[in-house]
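Q: Below is the structure, and that's it, no one-letter string:
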């Protein structure tokens, strides 16, 4: 090695085992594409992933019922028509096994596996100020010296588990985001499931018919939309593949990166026409009502109240039982201010004699015991199996679980424990040559068809590195002033929405002590892309480069 034996940060450089141009953390949707792009421009690059295979979210989340709620034909890479048309989906919203197969198809078509290190966790990354490069440490004891570090860890990838006593449970206990590969049988078993967000809903509706007795612990009821999931034959596949050019032009510029977008202004329509639009969106059996009916539902309390009551009415028609309605239909927040799940007979699961609801709003879970779950009032519910659908430390958790150290040994974990800040969700002041995807203050943190937003971020990062190499520049970092400006713009945009007034993981309020900030940029996917493009066109104004 050419470095001094011991560098300025105290690392013994003689232990460096590999020298690279770039390290990509993660081999999911973003990581695969980032690896491909950086490799195409001639960099020596390696992707590192804790899993044994590719897929990211779609590798880990193999719980019963896991599936898309973006239409399959838009949840795809759009940089290659050949890659796009070489895969055919079996239905509109495919399940996890098919999604995982698709990502393996991508890895094989692009010959990516040779540059992916599986079964490995990045535990530490330190910016070496003497060499202006990153030193990345893995759990295998390897120390990698790299110019660029790109995180593609996913925004929902750090499982949130928070009940004392879990290790004492004598039955089987699973978190949905770390589901075993081998089949799990629920037949005849007493099953408890904690959580009824998008993941919990998919599990509940899938296992209700199999479990001997299912108890669902519910704190916050959810607005839900019934999914319509037609099968795709050869003609259907040909039809959506024929739209490839349209999709490449359309998706990057809509509000949420979906094919559909807001087309109506509430004030321009009569009450009858508004109702007609709402009904049409509902009947689509997709997320259309949420992200393509009326943009005003995000900003105007009166509009939101009317649409919320429409959804409540649809849910009441199916549940009928007043007690179930009280427990499963939201009353204290508006439609669309939380993540909106699609479902398939979720509500009907609670009409089954073997399914029971336990409300934890006024009697929370205190701990897990050897036999089951103990409530605050001392009641113990006994189970053979417990399923934790308790969500994630969204946006930040995947990175704060790595010891990332920037200039002056500053800690990203400590910085984000005080204030969650980024520059456009692409870099963080104080961490030179660290590029990020799917972190806070960009649409990819929540409000986006993920492939649309992740592709855009990957391409911006790739173009930025290409620009630096063309100018023989070694280091890039956003200035403090640039980051302050973006945070202020983000907050102004977010705080104008009803999302900012509603407790949910969108604000990090599911994690005790997490700084409160809307995680996702709310200005729209198209507007965000335009701002990113303007930065690139200006020669990365606001970013210090040398």
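A: Arrived safely. Not measured: the values here are computed from a predicted model.

Q: Please make it C-alpha for all contacts and neighbour counts, starting now.
A: Will do.

Q: Secondary structure of residue 192: a strand, I assume?
A: Yes - assessed by DSSP: H, G, I helix; E, B strand; the rest coil, residue 192 belongs to a strand.

Q: residues contacting residue 299?
A: Taking CA atoms under 8 Å, 6 or more residues apart in numbering, we find residue 299 in contact with 496-498.

Q: One more: residue 433?
A: Contacts of residue 433 (CA under 8 Å, 6+ apart): 133, 147-149, 475-477.

Q: redo that, cut-off 6 Å
A: Residues in contact with residue 433 (CA atoms under 6 Å, 6 or more residues apart in numbering) are 148, 475-476.

Q: Check the gap between it and residue 93 for me.
A: Applying CA to CA, to the nearest Å, the value for residue 433 to residue 93 is 37 Å.

Q: and here's the other structure:
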């Protein structure tokens, strides 16, 4: 149900929907289920794609798979769903995750309330009616009391302004906008730009098919092995029997995994002891080396160097050519301060005769893309296909693209020019009744995403239920609470090594983007953040103000009845 294009509700107008949700991935699907089936609200979802899945709908590049263990990369709110679904691998591929989300959409009958193929291009809050008006690229104009963004943290693709890209006569693809029928690399000369987590997955797969692969690297990555494979049926059985315990442990953890830091400093260990621990984590694979290492790794450069040295030795022992090995060895940032890629034969791929590494710092950066290839360091590399694996305008990009206007016409994209300003990463001062699932300044990308998504959806659902019980029309974060939260986020991360890296966590991958730490890092990570959100709700939503209908613009605090 939408209003005619160009129409606007008058004073006292009834909204088309109680709530509009933007995006139909993990976040949007659970949000719809919660509002519609728990609160009996009239809710709709606008989804740009032609199906559910969010990131798993769009990212279909070779090797695309989850890098959280599958048994916790799923919804945990439904006990029966946990028991009935069985994953095939430790890290399932994109198509299996998409099948899971399709199964969930069918199981909870979500599709009738999702409007596919409609991208939100503008939304504005009306102070007089206290409603949001949302517009799509298909001409829809709809109003709602609440808007919940479920657009994901990594959904706004970053394609750097490469000189000459438009002149390239071959085919080029961004990894996050991959053709649904795939790409055939057989007998083709392929260039991959980027060596982040996505490229680390794609490069070994492309190298197996391409005639020749040239990898253009700006910053080398610390990688640890995924150790993917089939899960022992007895392990799966034990996990299904213990899902209550698993669910509680990941909620109470730092990063949303069944992982915790070693309770001592690496500098207090002997070389033999630490090497044994490193070997254990390396052999186990997955995020343990990153998220369950010695606790001083993120705080002490000396401690970090000890841990990084182990990974550098692994690179040098795996890559046959010592010159190539040195190019692939990170030297300019502390380990763990960039997104941790999990690899399967990534470094081994550079031992293949049909693979060439072009490193920006030693061979020269990309100068331009020509009609027949890429010129870097004064040398042209002839190519038939270019794969752009340059990541995303993380966390803020997806929200700024929605064209959000709050009270008095204030524009979010302009207000965030110097970095995001939120309260808890879930609300923004000046934007009433707008909730941002896993928004900037929340744990989001520094956690197992479904854990943080469920926490936000459940908190938002209870907040709206509180408003309905107390006949409240609007909720809005105060500027004071927002400023205090931003200062807290900055203070916490300033005590770590994280700001020392030019990472997308800091916004450093986008030219001109303000340098500010975008997610939230503790203390106590996911569990501490969860407790903080619960405490705020228990105190009558401390840091927020409510208004009753017709009080728009006054926003005086109102206690719950």
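A: Structure's in. What do you need? The structure presented is a predicted model; accordingly, all values stated were derived computationally and were not measured.

Q: TM value for the aligned chains?
A: The pair, once superposed, lands on a TM-score of 0.95 when counted by TM-score structural alignment, normalised by the length of structure 1; 538 aligned residues with a CA RMSD of 1.9 Å.

Q: rewinding a little: now, of the contacts of residue 299 of structure 1, which are buried?
A: Buried subset of the contacts of residue 299 of structure 1 (neighbour count, 16 or more other CA atoms under 10 Å): 497-498.

Q: which residues are contacting stretch 179-191 of structure 1?
A: Outside stretch 179-191 of structure 1, the residues that touch it by CA under 6 Å, 6+ apart are 62-63, 210-214, 383-386.

Q: try 10 Å
A: 59-64, 171-174, 207-216, 354-355, 372, 381-387 (CA atoms under 10 Å, 6 or more residues apart in numbering).

Q: What of stretch 481-493 of structure 1?
A: So stretch 481-493 of structure 1 is contacted by 420-425, 427-429, 440-442, 478-480, 494-495, 500, 517-524, 541-544 (CA under 10 Å, 6+ apart).

Q: Report the contact partners of the closest residue in space to residue 105 of structure 2 that isn't next to it in sequence.
A: The shortest distance from residue 105 of structure 2 to any non-neighbouring residue, by CA to CA, 6 or more residues apart in numbering, is to residue 111 (6.3 Å). Residue 111 of structure 2 makes contact with 24, 29, 32, 44-45, 51-52, 102, 105 under the criterion CA under 10 Å, 6+ apart.

Q: swap in residue 443 of structure 2?
A: 254-256, 424-425, 449, 451-453, 518-522, 525-527, 529-530.

Q: Sort out for me which of the residues you listed are in helices.
A: Members of the contacts of residue 443 of structure 2 lying in helices (criterion: DSSP state H): 449, 451-453, 525-527, 529-530.

Q: Please identify which of those is nearest to residue 241 of structure 2.
A: residue 451 (19.4 Å; CA to CA).

Q: Distance check, the closest residue to that closest one other than its chain neighbours against residue 87 of structure 2.
A: Spatial nearest neighbour of residue 451 of structure 2, chain neighbours left out: residue 256 (5.9 Å); criterion: CA to CA, 6+ apart. From residue 256 of structure 2 across to residue 87 of structure 2, the span is 19 Å (CA to CA).

Q: Check residue 336 of structure 2 too.
A: 28 Å.

Q: What of residue 258 of structure 2?
A: Counting by CA to CA, the gap from residue 258 of structure 2 to residue 87 of structure 2 is 18 Å.

Q: ditto for residue 269 of structure 2
A: Taken as CA to CA, the span from residue 269 of structure 2 to residue 87 of structure 2 is 38 Å.
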